[in-house]
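In: the amino acid sequence is not available; the structure is as follows:
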C-alpha cells in the first residue's frame, strides 16, 4: 500500500495501476491522482497512449519547437508516473502481476476479455490479491449482445439518445442531430468510474473484500439522459431537439447581438417584461399575445424573430450589463480565450502551470474539486513516455540495475 502523503491528501494511502488509454479511463485516474493517489500509468513501449499523437496542437519545448506530447494527452494525465511495459510478453505480464500485488486498484479499458489471455483478468488477479479493486471500462459492458463491439464516444452519443436531443430542430436551418463539442460520454464514464472505485475502496476498508467494477459507456449515456429519460419513460413520447431553445419557456435561448450572442433565460413574466423594456420594445411588453409564458410558447414563431431583431440593436456587453442590473438571467457565450480571461475563472484559479521535463512548463486546466482539509495537490505534469519506468521497478519491485538493463535489452520495457 502506498504511504507517501497519506496524511496530506484524501487518497495519499493508495496506489493505482492504470492500464487505460484515450479519455474515459485516464480522466478517472487523473481525478484519483489529483486527490493524492499514486497512479502508475502503464503504456506500450515506443508508442504509448494513443492520444500522445492526437494532434496538433502539440506542446512546444523551450526552443519553441513542437514536441511529441499532444495537448489531448496532456488534458487527462497529470500527476501520474509513466512506465512502459510490453504486456504481450510473459516477462511484461510478470511485471504487471508483481505491481498488482503492491497496488490497491487496477483500472483498464481493453476490449472485453482481452486481458484474460495475458493472465491479467480479474478472476486471475483476485486470487493473488483478494482485496484488489479492479475496474473495467468498455463501450458496452462485459455481457449482452454488444459486449464484443468496440465503443467510441461519438457512436455512443448517437446510440444512447444524446444526439436525438442535441441540435437544431428538424425543419430549421442547420436542423438535425449533433454530438456534443467534447467527448461528454467518455468524461462522464471517467467520473462514474471515480465514484465506483471510491465506493469499492470504502467497502474494502470495512470488510477487507476487493471487487470487480464493470462500467460501460452506453450504460453511462443512458443514465445521463436524466430528466429526458424520465420524461420518456413517463410519457412514452420521445423528446425532440430544440437547439438552443426550450420546449416550455419563452424566451429561454440564445439571441444574436450587435457583436456576438447572449443567452436569455427569462423564467417568469416579469423577467420577460424587463427584457423587452430594456430593449425599448414596450409594445412587446404590453402585447396580449405575449402576456404570459404559455402564450409566449404558443406564439413562439411570431415573438422570437422580433426579439432577435431587438437584440441586434445592442452589443453583447451592453445587454449583459443592463439585464444583470435588472435581475434578468443572462450570460455570454464565450470562446475559450474569453473563458480563460474571465475574472471569475481567474479568481477560481482554473488554469495552472506545472514544471515539465521537455517544455519547461505546461499550462493545464485545474481540477474543480475544492476540499477544505485535503485539497487537491498537483504533483507533476503529464509524464513523458516511460519517464518513471526504472524508478518504479527499482523502488516498488526492488529490481536491480542489472535486472532492469536485461529487461531493456529484451525490449520488455
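Out: Ah, there it is. Note that the structure is predicted; figures quoted are calculated from it, not measured.
In: when you work out contacts or count neighbours from here on, use the C-alpha atoms and nothing else.
Out: Will do.
In: identify the spatial nearest neighbour of residue 55, chain neighbours not counted.
Out: With sequence-adjacent residues excluded and distances taken as CA to CA, 6 or more residues apart in numbering, residue 55 is closest to residue 70, at 5.3 Å.
In: meant to ask about residue 244
Out: Nearest in space to residue 244, with sequence neighbours left out and distances taken as CA to CA, 6+ apart, is residue 253 at 5.1 Å.
In: one more structure, for comparison:
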C-alpha cells in the first residue's frame, strides 16, 4: 500500500454532483475516511447522469468519476431522526463538506453554527456558486454559467471575426473541478491549523471566486494593461508561436517557449532567416508581429506530416505534440507506462475502470482502494461501528424511511 497521509481523518460528506465529490475523492485518495451521505432511494444525482452506464450495473460513468474510496450511507436529513443520526456522526468526524445553497442546511440544523455547537473544533467546508455573502449569494451556481460569468468563455474559442467564432466552454466542468481541488487544499490547511491551535474553521469557497482566481496570466494581462483580452482560438496571448498548426495529414501543437527554441524550430523548418529577422528575433517582437509571422509558419508546417514534425522537433528539443482523441490518450505509451488507467473491484460489474490520482509519493500513485460505492452500501456498517446501533434499531429506522 502507498503512503496514506490523511489516514485517521474522517470526513462527513454531504455534497453531491461534482465540486464537492471531487474534493472528497481527493481526500479519500490521500487516505481520509469519507462517509458520503445520500438520500434513501435517490442518492447523488450523478448516479443517473447517463448514458454511458457501467456494464452490469446501474451506475452512470459521471458518478464513477468522482466517488472512489467512499462509504455510502443513506440518511434522510429531512426527518428529525435523520438529523439526530447526522448530529451523532458529526461528533465522530473531523470535517463536514457540503455544497447546498446558502442557508439550505439551516432548516435541517446542519449549518455551521448548529454543528459547531455540537463539535466546537469542527472544520466545515461550504461550496456554493457565489459564496456565503454578497448580492449573488442566494443564487444557485452551475459550472457552465460560471465559466461564462467568470470570464473564461470570453477567452475560449475562435475570434468573432473568424468562421466559427464565438464563446466556447471548456470540455470538462472546469470551475467545478478547480473548486474541488481548492476545497481539498483548504481542508488540509485547516487540519494543519487545527493540529497547531486546536480550533476549527468555516471554509467558504465560491465557484465564481475560483473561476476568476484561475484566470492566471489573462487576469494579470488585463489588470496590468487595462486592455480586455480577446479570444485567440488555439493561440497564446503572451507567447508566439504557441498554438495548433495544420500539418500535411492532421494537426500538431507547437509550444515554443523561448528564443532558442524558435531558432531551432526555424532550422528544422528550413526558414532560418526568420530567426534573424528583426521582427521576430525575440518573443516580444513575435507577439507584436504575430499577424505577419503566423501565416509564414502555416505555409511551412502544412508541408510535412504530423509524425515527421514531432520526430524532427523532439530531436532538437522543441516542445510539440499531437492533438489526441481519448482513445489515443489511453493508448499513449507514456500514459500507459504511468498507469493512469486503473481498475478496482466492483460489487455489481466485477470491475470498474477509473483514472488514477496523479499524485505520487515515493513512486506510488495515491489512490483509494475501493470503487465508487453502491447507494447505501455501507449504511449498516457505519451506523453499527460509529454509533453502536443494533440490528433492531437499524431495521426500525429503515421501516420509517430514515435510512
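Out: That came through, no problem. Predicted, not measured: the structure shown is a model, and the values here were computed from it.
In: circling back to that earlier point, tell me which residue of the second structure matches up with the residue nearest to residue 244 of the first structure.
Out: Aligned counterpart of residue 253 of the first structure in the second structure: residue 243 (TM-score structural alignment).
In: can you get me a residue count around its match?
Out: Residue 243 of the second structure has 18 neighbours, counted by other CA atoms under 10 Å.
In: and it, which of the three is it?
Out: Going by DSSP: H, G, I helix; E, B strand; the rest coil, the secondary structure assigned to residue 243 of the second structure is strand.
In: now swap in residue 336 of the second structure and tell me
Out: Residue 336 of the second structure is classified as helix under three-state DSSP.
In: follow-up on the earlier one: what residues are up against the match of residue 253 of the first structure?
Out: Residue 243 of the second structure makes contact with 234, 235, 236, 253, 254, 255, according to CA atoms under 8 Å, 6 or more residues apart in numbering.
In: name the element whatever residue of the first structure lines up with residue 299 of the second structure belongs to?
Out: Alignment note (TM-score structural alignment): residue 299 of the second structure maps to residue 309 of the first structure. Element membership of residue 309 of the first structure [criterion: DSSP states H and E] is helix 300-311.
In: which elements pack onto that helix?
Out: Under the contact definition 3 or more CA pairs under 8 Å, 6 or more residues apart in numbering; DSSP states H and E, helix 300-311 of the first structure sits against strand 252-256.
In: next SSE after the strand it packs on?
Out: strand 261-265.
In: what residues sit buried inside that next one?
Out: For strand 261-265 of the first structure, a neighbour-count test (16 or more other CA atoms under 10 Å) marks 261, 262, 263, 264, 265 as buried.
In: pretty sure residue 290 of the second structure sits against residue 242.
Out: No: contact criterion CA atoms under 8 Å: residue 290 of the second structure and residue 242 do not qualify, at 10.6 Å.
In: ok so, going back, what's the angle from the helix or strand following the helix holding residue 309 of the first structure to strand 252-256?
Out: With elements assigned by DSSP H and E, the helix or strand that comes after helix 300-311 of the first structure is helix 316-326. Orientation note: helix 316-326 of the first structure sits at an angle of 140 degrees relative to strand 252-256 (axes from the mean of the first three to the mean of the last three CA atoms, to 10 degrees).
In: helix 316-326 of the first structure vs the second structure, mean deviation?
Out: Here the mean offset of helix 316-326 of the first structure against the second structure after fitting is 0.9 Å, by mean CA distance after the TM-score superposition for the first structure.
In: who touches that helix?
Out: Residues contacting helix 316-326 of the first structure (CA under 8 Å, 6+ apart): 257-262, 274-275, 278, 311, 329-332.
In: that helix vs strand 261-265, what angle?
Out: Going by the same axes, to 10 degrees, helix 316-326 of the first structure is angled at 20 degrees with respect to strand 261-265.
In: so what secondary structure elements neighbour the helix or strand just after helix 316-326 of the first structure?
Out: Past helix 316-326 of the first structure, further along toward the C-terminus, the next helix or strand under DSSP H and E is strand 330-332. Counting by 3+ CA pairs under 8 Å, 6+ apart, the packing neighbours recorded for strand 330-332 of the first structure are strand 261-265, helix 316-326.
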